[in-house]
Each structure stands twice: as structure tokens, then as C-alpha cells.
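> Sequence plus the predicted model coming up.
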Amino acid sequence: MVQHLKFYIDGSWVEPSQAKTRTVINPANEQALYDIALGNADDVNKAVVAARRAFESFSQTTREERIALLTRIIEVYKTRAKDLGAAVSDEMGAPLAFAEKMQVGAGLGHIVATLGVLKDYAFEETIGNAEVVREPIGVVGMITPWNWPLNQIACKVAPALAAGCTMVLKPSEYTPSCALIFAEILHEAGVPAGVFNLINGMGPDVGAAMSEHPGIDMMSFTGSTRAGIDVAQRSAPTVKRVSQELGGKSPNIILDDADFQKAVSGGVAHVFLNSGQSCNAPTRMLVPQSRMDEVMAIAKAVAGKTKAGDPRADDTQMGPVVNETQWHKIQCLIAKGIEEGATLVAGGPGRPEGYSAGYLVRPTIFGNVRNDMTIAREEVFGPVLVIIGYADDEDAIRMANDTPYGLAGYVSGGDKDRVRAVARRLRAGNINLNGVPNERTAPFGGYKQSGNGREWGRFGLEEYLEVKAIAGFN
């Protein structure tokens, strides 16, 4: 068993300050993969000291120097794509082909997009007699999740580098090795010592120490709303900027003039993507009540064709969820849906047939769901879709917005003006119309308890910049 017992601090692989480890489990077979070292406040402080020292010089680099750096990172990243894909598949259970194409590709896509933004971004502008200058905010603490690990690491690290910031990253303890490979990529690409630092550890130890540290100027967090609240509270005494991308319970409104076969099938497939472990998954499908039976039949057919199984098998479309805790949470919510009287259309409790180990969940669909049921209110974070009937467009919009979350929304219909009108009334940060995927250069982030701040493209870069007005400059 290969162990991962060092941290990347100040350009070197260093021993942790304590001999404390955690075993990473393969969710497909429940077998141990390796141990990782767990950091503490002392490790965080060492990394912050290195990052603050590096900031003095890295913040003064030119646009051209940072363009060259991101270009080298892209080149090295491509050479490690297979390693990254295998790590993601082993650690969080994504089917290998999906991990290599989508998980690894998402990380690369954000670095490439950031490079494009950096080439043209206006860091200075004249307003009256003042020069308005956008400067790097300083040292950034980053906490990233396990569900799209490379996507979230890249969409934080790349714009921070582009802005001239230095950083300390705590990746998820469930997906640490792909983050360690990412650190190796940055090292090989020539990121200066101290600019990027990585510490593995648990949220109450490393995450809390980062949030509270006076030497960190900003916290960028992706994860649950509960943990995001904790990060914000711990960050408040030092008045650091906090950017958060949190949970979701996204509505998918299918209007009565939509292509139902396409819209329903696409919506179901989207929920099952990544085993349902996406914060923006369209997990509440809102359909005309009069067509509930038709929708349930289409959805059931899609579920029946969705193969859940071994991530390394060629025919697997859906791997396990990430860990035992998550598996049990999903099972409890499926049981709750049955208890509360929703119609079980497909799937249900337990593992798929033929599996007695691994954290596999049956692709599950509930119909005739009310918007006040537990499965319509709580984020399941698994392959569970609820179908809710509505009376008319106003009813659909009301129920879509009746949630504490506001990360994403989806609308399908034949009349483009009507689809646009519904989209404008949804209280969420990202709306997708007629199955069109997200635009990587447009902002990503949520309303309400889905977070604050934005990632991706120009908006992601600006999260890492302070604005200075120099009056009398011109």
C-alpha cells in the first residue's frame, strides 16, 4: 500500500507536525487504498507563513509571467491526465471513462478558460481623475469537496494564480491523491515556492484553523451549507472575504409544450450523472400534473437502462457514492419518501442486484411528490429524482422558488420567449434552458443558502482581486 504522508509547503514535500493518519477507502469495494497524513493548526501556520512570504514577490509578477505559468501548468496537466482519472475513480467511485473525460476534463477546462480571461482582463481603468486598480487580495485559503475534486481545485487555484495571489489548499479527505498529483503538476510547471501549499486534514482541524487564521485574507469554500456557515462564522472576527459555493435542490420545470421524451430523459440522466453527487443536479422535476403518468413512464425507462456497478467495468454508467455515511443518508431519505407516500417509480432501498459490498445506490425515482415532502426539501446528494406535479406556470414557478437553496434551475419548453420568461423569475444563480450545458466562461454560484460570490471565467478571477482607487493619478 502506497502511503501519502507528506504535505506540500513552500515548494517542498514536508513531514506533518503530528503523526496522525487516516485511511482512504475505495467506495466500490470498501477496501483500504492508502493512508494520508492529517494536519493541524501548526501545519496551517507553516503554510500561511510561506504563502505570505511568497506573496511579496508573486503579487508583483506581470501578466505575461502569469500567462506563461498557466500555459506550463496546462501542458503538464495533460501529461498526468491518466493518473488523475485513476485517482478520482478509485477515491470517489466515478466510472473510469467518466473520470478521465469529465472529471479530469473539467479541471483542465477551467485552467484553459482562466488563461483566456487573463490575456485580456483590464486590471486598471480610469474613472474621472482616479486610476482604479485591481490587485491580488493576498493569501487565499481554499477548501474543496470530493464530488468534483479537480473541477473545484482548478476553478479556485487557476484564477488565484492569474490574479497574483498565493494560497493554502485543503482538499477533501475523501479524494486526497488527485489533489497531491495536482500539487506535483504545479511543482513541475514551476510555480514558485510558497505560492501554492497543500495540507490534508479534517475540517474541524485544518479547515477551522484556516478560517480563523489572521494571515489568510480570503476563504474560498465549496461544500455543504452547514460547513459553509461554520467557515463564515470562524472567518468573521478577522473580516476576511468569504466566497462560498454550497448546496442545492434545483428545480427542473418542464413546460407543457416541451418535447417530453427529450426533456424528461435528459433530466433523469442528469440526476444520475456522477451518481447524483452534483450540487446543481436537477433533482426536483416539475411537470404538468395532467401528464404525471406519462412522465413517470419515461423516467422509469431511463432508470431501467442505467447500469450501476463497478467503476472499472466498461458498461458501468453509475458508480458508488463516496462513502458509507453518504450511503446510509441516502437510504434513510429513500425510506422517508416511501413512508411519506410518494410513488416509487424505480429503484428503492438497498444495493443493486448482485452487489453485497460497495456503496452502490439503486437509481431511484419518486413520482407524485409534494413539494413539502422531505425528499423534495432536503439535498439527497445521490441518484434520487423526485417528480412534482404543477397546475400552471405560476404554480411551477412558485414551487421552484419554494426552497432555501438557489444554486441552479432548469426550464424546457417549445416557446423560447415563454422559457426565457420563466427562467428570469427563478431565484437561482445558474439557469439552463432546453438542456444546454453551463457556459464555462459565465459565472457559477448561488442565491440564498447556496452561497455567495461567483466562480468561473472573469467573475471567478474578480473574486481574488481587491479594488483600489487612486485619486489625482491622472
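That came through fine.
> Going by C-alpha atoms from here, please, whenever you check contacts or count neighbours.
Noted.
> Tell me which stretches of the stretch 301-450 of the chain form strands.
Per DSSP state E, counting those that start in this stretch, the stretch 301-450 of the chain carries strands over the ranges 343-346, 364-369, 384-390, 405-406, 408-412, 430-433, 447-448.
> Which one of these lies nearest to Asp42?
strand 447-448 (34.6 Å; CA to CA).
> if I look at the residue lying closest to Gly382 once chain neighbours are set aside, how far off is Ser211?
Distances taken as CA to CA, 6 or more residues apart in numbering put Gly276 closest to Gly382, at 4.1 Å, once the chain neighbours are dropped. Going from Gly276 to Ser211 by CA to CA, to the nearest Å gives 29 Å.
> With Leu84 instead?
28 Å.
> Those two: who's more crowded?
Higher neighbour count among Leu84 and Ser211: Ser211, with 30 against 23, using other CA atoms under 10 Å.
> tell me what the host helix or strand of the more buried one is packed against?
Using DSSP states H and E, Ser211 sits within helix 208-212. Judged by 3 or more CA pairs under 8 Å, 6 or more residues apart in numbering; DSSP states H and E, the packing partners of helix 208-212 are helix 41-58, helix 225-235.
> Could you dump the strands of the stretch 301-450 of the chain into JSON lines with distance to Asn29 and mean neighbour count added?
Supplementary listing: those in JSON lines, determined by distance: least, CA to CA, whole Å; neighbours: other CA atoms under 10 Å:
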{"stretch": "strand 343-346", "distance to Asn29": "24", "mean neighbour count": "19"}
{"stretch": "strand 364-369", "distance to Asn29": "21", "mean neighbour count": "24"}
{"stretch": "strand 384-390", "distance to Asn29": "22", "mean neighbour count": "26"}
{"stretch": "strand 405-406", "distance to Asn29": "34", "mean neighbour count": "26"}
{"stretch": "strand 408-412", "distance to Asn29": "33", "mean neighbour count": "27"}
{"stretch": "strand 430-433", "distance to Asn29": "36", "mean neighbour count": "20"}
{"stretch": "strand 447-448", "distance to Asn29": "38", "mean neighbour count": "18"}
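> for Ile470, helix, strand, or coil?
strand (DSSP: H, G, I helix; E, B strand; the rest coil).
> where's it relative to Glu124, distance?
As defined by CA to CA, Ile470 lies at a distance of 11 Å from Glu124.
> take the one below as the second:
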Amino acid sequence: MGNRDLQFYIDGAWVDPVTPRRFDVIDPATDQAFAQISMGSATDVDLAVAAATRAFASFSRSSRADRIALLHRIAAEYRKRQDDLARAVSREMGAPIWFAQERHVVMGLSHIEKMAEILSWFPFEDPRGASMVTKEAIGVAALITPWNWPLNQVTCKVAPAIGAGCTMILKPAEQSPLSAIIFAEIMEAAGTPPGVFNLVNGDGASVGAALSRHPGVDMVSFTGSTHAGIQVAKAAADTVKRVHQELGGKSANILLPDVDLEDAVTKGVAGCYLNSGQSCVAPSRMFVHRDQYDEALRHAKTAAESYVVGMQDDAATRLGPVASRMQYDKIQGLIESGIAEGARLIAGGPGRPEGRDAGCFVRPTIFADVTPEMRIAREEIFGPVLSILPYDDVDSVIDEANATVYGLAAYVQSKDLALARNVAGRMRAGNIYINYPPVSADMPFGGFKQSGNGRECAEFGLEEFLEIKGIRGYGIVENQ
């Protein structure tokens, strides 16, 4: 990486931090630093907010066609940097290089392309007789993004902010900042007007808190843990700004008795282990009918033991390291709690996989005999750890699946589509997946309960960055 790692992008220029303070970026496969970034302060935030405020006056009035053209230029520059982005993501948060290329980078691009498409038809004006309802940019937006899907979360916030006509300050997770720095270079190369997009690196206690409480920020879009989201909301409350949150999850995966059990269990394990288990929608609680429970455990054990855990650049690797030492320690603590509370290990367990003496590598783990009160059944683990629970009938499993403070996602597997739809309709979650459908950028993403508020992706994400204005008498001309 270059000198820009130590700079911020503010008002269309790369600038040094007001107060120099460096932070090591760690490769989780080695636990060694491989780059350094600068950490920002409230003063850097002030400069970025001032730039965004100046730019808002003109950018908020830009034409639909101009914003579509800008999104197309961003997408074109993004494609040129796909290899750079994949290498950055792989190194900074541990994704295997093939997975960074095929999923992380591709998903990021999909949000930009989808937003350009949506802008071609989105109704910003709604005439109602002699009145008009308009949807206009809310203002300066603070975008605070996580380390687990860095490009996906950056683009599913930046793209709708651009589409709405908002200006913005991005604060990526300090653990995965390098892909965001490359993204800032993409925004610059695309000819984004100065001040429309700004990047300030830093941690939550400094830059995140300063953005959340800043009187010049009109909206905070935050993705991260529920605990951190509560802190953002509290900091934002004094200025009554809009707070949009995508938070934690503990998603249920209900396998109804008519499924092809081996296929459903194998896919369920794959869903839980996706991105080394570091997904807020991970189906980490698998519910299997009691009559099929022992067979399901056999299939789950076989599936878990097929996963190759290894270095990011090894083509055979299916699971890289988890993103940080802190995350590794948290996962190990929860695995130990499962054993202590009486759950039965079917696969994996504490410690690193065989042959891995260093790095944040986690053994692909399956627990049986899990009860709802256990920590592994209640808390978001964010690692390759699956709990399998038995159920007796559909009504009881729906109640148990819904018995969580979270409500981000739920999964239903069945050959009976009518039954699957009925179960989906009874789930208290914002995203329901029936029979492992393909990934799509045109569906809303967000949760119920402590999984957050608001929605991202497609026109649903665009709406979050818009304010509604009612103009009465719009079509009335008074007699002179």
C-alpha cells in the first residue's frame, strides 16, 4: 500500500490527519502487522463535515441523470480495481482470496449497479391534486461500516447516498480499512465532486462518536454489533438525527420433516460457515425434527469435517482465519461455554485446527443437545460454530425460533412451498430465506427487534437517505 494509507480523503484531496496517530493493520493469519493507517480525531471529523456541508448545497440539487452518470463512472473504476480490492479484503479480514474475488468484490459492485438502475425510475415526486409530495436528500450522512463484509457494507451505503443526493463521511472499521482506502481512490478517479464523499479512518470511541453526535450530520447509517449500535443511537439522540442501524442476529434455520435431509443439513452448515461464520445473517441455530435428529447430526459432522481451514492464498482453503485476535478469543470463549453448559461436541471444538500453531484459525464446530438457555443458542458467535436443536412440531419450533432478542434473518427448508411460506410469514425477522435462494441486490435488508431499524439495498436503501416534503398549493395559481 502507499502513503494514502496514512491520509484521509476530505474535500476531494488526500490530507494528513490533524494529529498524527498510527494504527497497525493485522493479518489475522499471522497475527502480524502488514500495514499502518492514521487514526482520526474529532477535529478531522469537523473538517470532513464542513466539506460535506459545503458540497451538499449543489450536489443535493444535481439532476437524476448526473447522479446516474456518476454511479456508472464509479462502477467502471471499481471494475478496474477488482484485483486490488480482493487482495486488500483477503489480507485485512482473512477471507480466502477466491472468496474475496467471487463474493466480497462482486457483491460490492452489485449495489452500485443496482442503484444506477433504480434511479432511472424511482419516483422522487408524487403529485396529489393541487399538491406535491417530494422526496429529497436528507443532508450530510455519516456512514459507519463493519469489518466482516467491508465492501458490501460500504457500497450499500455509499450508492444510495449518492442516489439520493446526499453528501457523506465514511468511517470504515479500523480492522479492515485498506479496501475502503482503495474505494476512496475509486471515488476520486470517478470524478466525484469535492466534498460529496469523504473518508476519515479511526475507531468508534473517537471518530464514530464524533460523527454520531456532530450537529452538522443529519443522518447516521451504522452497521455493527447491537452493543455499538446502542452507543451510536445514544450519541445521536441529542441532535435528533436519523439513525439507521443494521445490527446483530442469531438466525434460526428450520428444516421441516419433508426435506432431503442430507442436502438441507449440508447447505445449512455451509450457510453458517459462510465467510468463516462472520455474517450477521448466519443460520447458526439449526432446528431439526426430533425423529430425524440423529441422522442430521451425522450429516452435519460429515459436512463440518470436509472444510479445509488454511491460509487466504491457498486455493484449497474454504475457511480462512477469523478477522482478529479479539474475535478469535470471543469465539473460543463461547465454544468453551457450550461445553461447560452441557452441549455435546459433534465436530471441532476449542483451539486451532491441526497444523495451525499461529493465527486466528477456528475449528469448524458443531454442537448437539443444545438447549435454548445456553449462551451458544442465545448469543451471536460470529464464527464457524453451529448449534443443532430438536423440535417436535411446527408451532413449537416457530415459537422457539422467534424466542430471541434478534430478528435479522430466518431460514425455512421444505419441499412444500405453501407450508414454507406459512412458516416464513410467522417468523419475526426482516429477511426470510426459503430453500437457500440465490443472492440478490434487489431485496430489502434489515431486521426486527434488536437487529436494528430501517432497510438497506435497492430502493428500500435509497428511501433511508430521503426526507419527505409536502408542498400544498403546488398546482394552484392565485387570482391577481
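Looks like it came in fine. Quick caveat: nothing in here was measured; it's all calculated off a predicted structure.
> want to try JSON lines for the strands of the stretch 301-450 of structure 1, with distance to Met285 of structure 1 as columns?
Shown next, in JSON lines, are the strands of the stretch 301-450 of structure 1 (distance: least, CA to CA, whole Å):
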{"stretch": "strand 343-346", "distance to Met285 of structure 1": "14"}
{"stretch": "strand 364-369", "distance to Met285 of structure 1": "9"}
{"stretch": "strand 384-390", "distance to Met285 of structure 1": "5"}
{"stretch": "strand 405-406", "distance to Met285 of structure 1": "15"}
{"stretch": "strand 408-412", "distance to Met285 of structure 1": "9"}
{"stretch": "strand 430-433", "distance to Met285 of structure 1": "14"}
{"stretch": "strand 447-448", "distance to Met285 of structure 1": "19"}
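> contacting residues around the closest residue to Arg325 of structure 2 other than its chain neighbours?
Closest residue to Arg325 of structure 2 apart from its sequence neighbours, by CA to CA, 6+ apart: Cys360 at 6.0 Å. Cys360 of structure 2 makes contact with Pro28, Ala29, Thr30, Asp31, Pro321, Val322, Ala323, Ser324, Arg325, Tyr328, Arg352 under the criterion CA atoms under 8 Å, 6 or more residues apart in numbering.
> Ok, Lys448 of structure 1 next?
With contacts defined as CA under 8 Å, 6+ apart, Lys448 of structure 1 is in contact with Pro404, Tyr405, Gly406.
> Could you find the closest non-adjacent residue to the last one?
Ranked by CA to CA, 6+ apart and with sequence neighbours excluded, the top spatial neighbour of Gly406 of structure 1 is Ala428, at 4.1 Å.
> Quick check: that neighbour touching Gln449?
No. The pair Ala428 of structure 1 and Gln449 fails to qualify as a contact (CA atoms under 8 Å) at a distance of 10.3 Å.
> higher neighbour count, those two?
Taking other CA under 10 Å, Ala428 of structure 1 and Gln449 do not tie; Ala428 has more neighbours (24 against 21).
> Show me what the more buried one aligns to in structure 2.
Mapped onto structure 2 by TM-score structural alignment, Ala428 of structure 1 lines up with Ala429.
> Tell me how far its match lies from Glu185 of structure 2.
Taking CA to CA as the measure, Ala429 of structure 2 falls 37 Å from Glu185 of structure 2.
> sec struct for the residue sitting nearest the centre point of structure 2, please.
Among the residues of structure 2, the one closest to the centroid is Gln153, at 4.8 Å (CA atoms, centre = their mean). Assigned by three-state DSSP, the conformation of Gln153 of structure 2 is helix.
> on that earlier part again, mark which of the contacts of Cys360 of structure 2 are buried, thanks.
Listed as buried from the contacts of Cys360 of structure 2 are Pro28, Ala29, Pro321, Val322, Ala323, Ser324, Arg325, Tyr328, Arg352; burial here means 16 or more other CA atoms under 10 Å.
> Enumerate every residue touching the fourth one.
Spelled out, that is Val322 of structure 2. Pro28, Met93, Gly94, Ser276, Gln278, Tyr328, Cys360, Phe361, Val362, Gly383.
> my read: the first one touches Ser324, true?
Spelled out, it's Pro28 of structure 2. Yes. Between Pro28 of structure 2 and Ser324 there is a contact at 5.4 Å, judged by CA under 8 Å.
> joint contacts of these two?
Met93, Cys360.
> Stretch 251-260 of structure 1: which residues count as buried?
For stretch 251-260 of structure 1, the neighbour count (16+ other CA under 10 Å) marks Pro251, Asn252, Ile253, Ile254, Leu255, Asp256, Ala258, Phe260 as buried.
> so where do the strands sit in the stretch 151-300 of structure 2?
Under DSSP E, counting those that start in this stretch, the stretch 151-300 of structure 2 gives strands at 167-171, 197-199, 219-223, 242-246, 252-255, 285-289.
> Tabulate the buried ones among the contacts of Cys360 of structure 2 (TSV), appending distance to Leu389 of structure 2.
Formatted as TSV, the buried ones among the contacts of Cys360 of structure 2 follow (distance: CA to CA, whole Å):
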residue	distance to Leu389 of structure 2
Pro28	32
Ala29	32
Pro321	27
Val322	25
Ala323	28
Ser324	29
Arg325	29
Tyr328	24
Arg352	25
